[in-house]
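In: need the 3D shape of this:
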Amino acid sequence: MAIREQVHAALGSLPGAEKKVAHAFLANYPSIGLSTIAALAGLAGTSSPTVLRFVARLGYLSYPDFQRELRADVQTQLMSPLERGRQTESARTDNPALKASFASVAENLDATLKAISESEYDAACEMLGDTRAGCFLLGGRFTDAIAGYMAAHLRIIRPNVHHFSDQTSTWQDQLLDIRPGDVVVIFDIRRYQSDLIRLGELLVERKARILLITDPWLSPIARSARVVLPCVVDAGRTWDSSVTLLALAEALIDRVSSDQWQSARARMQTLEDIHWNQTRR
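Out: This is a model prediction of the structure:
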């Protein structure tokens, strides 16, 4: 797991002082982690020994080891598809084996299952099932298709579901319909989109609850999110894989369908009746 992912996974088990270090690190990632022990301790309001205990709890023998891994994380996070393609060029064949490709996807699914805590998953399902609140979804250049797919299913299960549409310039118009307490699901993976990050800030101003579905390095939107679900997307090839994002979306859809079954069944029956009446005409 990337270091940010490790810290998120460890949050629930950290002692109070070390939890302060974790929060300071996550809120000021990655710059504070690349600074001195004293700087991180000062920002967290703790001591240098507390920072060292925090680093050791993550499995690092020393603070330099921790920083070395952090630099590698940042470098990997910032790599473009072109750079990843060049990195794997020597291993590329004219006809990549389908079995190898599927094996990589299976590894990502398994790693994602380990990265997402049950408590965070439960919290996400609770947010999505809160029918008193509106539910809005959107994603980035490649992930918005998954947001739309998820919205299409949730719209059948529960009321007041919306998919942010059109160009970035219209998003602010659509913000007018978001009330305090509404849920906004955002898909954002590397290389993170500045317009989505800005939208996250505006959503916080409107007191919306953000459910972020991201990668192990965590989109900057994580600072504003109520719940963060990290998915492993690096498949060791030119393009990141979105399979884990889709699998998680379907798991959330299925859980909300189950939790809201009585009302969902009534909505689904109504939809079937509408479809049947149209086909008879």
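In: contacts and neighbour counts: CA atoms only from here.
Out: Will do.
In: so which residues lie in contact with the helix or strand where residue 119 lies, not counting its own?
Out: Using DSSP states H and E, residue 119 sits within helix 118-128. If you take Cα atoms under 8 Å, 6 or more residues apart in numbering as the criterion, helix 118-128 is touched by 135, 183, 211, 227, 228, 229, 252, 255, 256.
In: to compare against the first, here's the next sequence to fold:
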Amino acid sequence: MLRLRPNVSAEALQAHLVDAERASLESTFATLAADSSLSRAAALILASRRKYIAGAGKSAAYAALLNADLAATLPNVMLIGAGLSATDVLSDVRSSDVCVVFSVRRYRAETVRLGRLFASSGGHLVVVTDDPRAPLASSASALILVDTGSASYADSPTAMAAVCHLLSSLASASAKGARRRLANRDVVTAELGLYWDESSDSLEPDADGTPPIIHSPTEESESIS
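Out: All right, here's what the predicted structure looks like:
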């Protein structure tokens, strides 16, 4: 863990932190290169009918990241906890389902229970964790080990984010209809106006701070008629 000393310069501290992050990333990549866990996990995701993703605490951020990337190119990707309860999922587990769970120390109990029940119900469990002896390791159909070592007080998220990117990229590269889904998403996001562009400047307040008037579709149709 990082020990802050008053005589350590910001530059030296930054260099130390960067070296530690680089080491955890290189360690993770070396582990992944030596086994087939990542490709096996991607294959399970591709072969599944429903794809569930779960994580609690800090791991919820990793689950949300993977969910966002997979949902862009694959159908039936669902984040447990975001309007979908573990009870609903566990009540209807099929052998064609997969659940990707993120579980790192100190290993949240609800994630461990979810993973074990999902696997015992016949679903495929992909476990992304930091230790081969983690509580869910023995239940995994595919076990992805990530080095979360850090020079800071908190475990490093760097390699975990990289694994999320690698896993989603591998799955998407072989997914049928991925290009079509991405193209359709671009059309939909443009129609919804989700992202900023030059036309968004028209929605800025006037110089006196008066907000712009935004008409609803109903108001516009009534004015036209």
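In: what does the TM-score come to for these two?
Out: Superposed pair, TM-score by TM-score structural alignment, normalised by the length of the second structure: 0.76. Supporting alignment: 193 aligned residues with a Cα RMSD of 2.6 Å.
In: circling back to that earlier point, buried sites along the helix holding residue 119 of the first structure?
Out: In terms of neighbour count (16 or more other Cα atoms under 10 Å), helix 118-128 of the first structure has its buried residues at 121, 123, 124, 125, 127, 128.
In: and residue 161 of the first structure, how many neighbours does it have?
Out: Using other Cα atoms under 10 Å, residue 161 of the first structure is surrounded by 23 other residues.
In: without its sequence neighbours, what residue ends up closest to the counterpart of residue 208 of the first structure in the second structure?
Out: The alignment partner of residue 208 of the first structure in the second structure, by TM-score structural alignment, is residue 123. Closest residue to residue 123 of the second structure apart from its sequence neighbours, by Cα to Cα, 6 or more residues apart in numbering: residue 95 at 4.8 Å.
In: chain center to stretch 77-86 of the first structure, what's the gap?
Out: In terms of Cα atoms, centre = their mean, to the nearest Å, the centre of stretch 77-86 of the first structure is set 20 Å apart from its chain centre.
In: span of it from start to end?
Out: Separation of the first and last residues of stretch 77-86 of the first structure by Cα to Cα, to the nearest Å is 16 Å.
In: would you map the strands across the second structure?
Out: Along the second structure, counting by DSSP state E, strands occupy 50-55, 77-79, 97-103, 124-129, 142-145.
In: I'd like those laid out as TSV, including distance to residue 71 of the second structure.
Out: Output for the strands of the second structure, formatted as TSV (distance: least, Cα to Cα, whole Å):
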stretch	distance to residue 71 of the second structure
strand 50-55	9
strand 77-79	5
strand 97-103	13
strand 124-129	17
strand 142-145	20
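In: can you say which of those is nearest to residue 25 of the second structure?
Out: strand 142-145 (11.6 Å; Cα to Cα).
In: distance from the closest one to the first structure after superposition?
Out: If you overlay the two and look at strand 142-145 of the second structure, the average distance to its match in the first structure is 0.6 Å (mean Cα distance after the TM-score superposition for the first structure).
In: longest helix of the first structure, counting residues only.
Out: helix 261-280 (DSSP state H).
In: what residues does that helix touch?
Out: With Cα under 8 Å, 6+ apart, helix 261-280 of the first structure has contacts from 156, 157, 158, 257.
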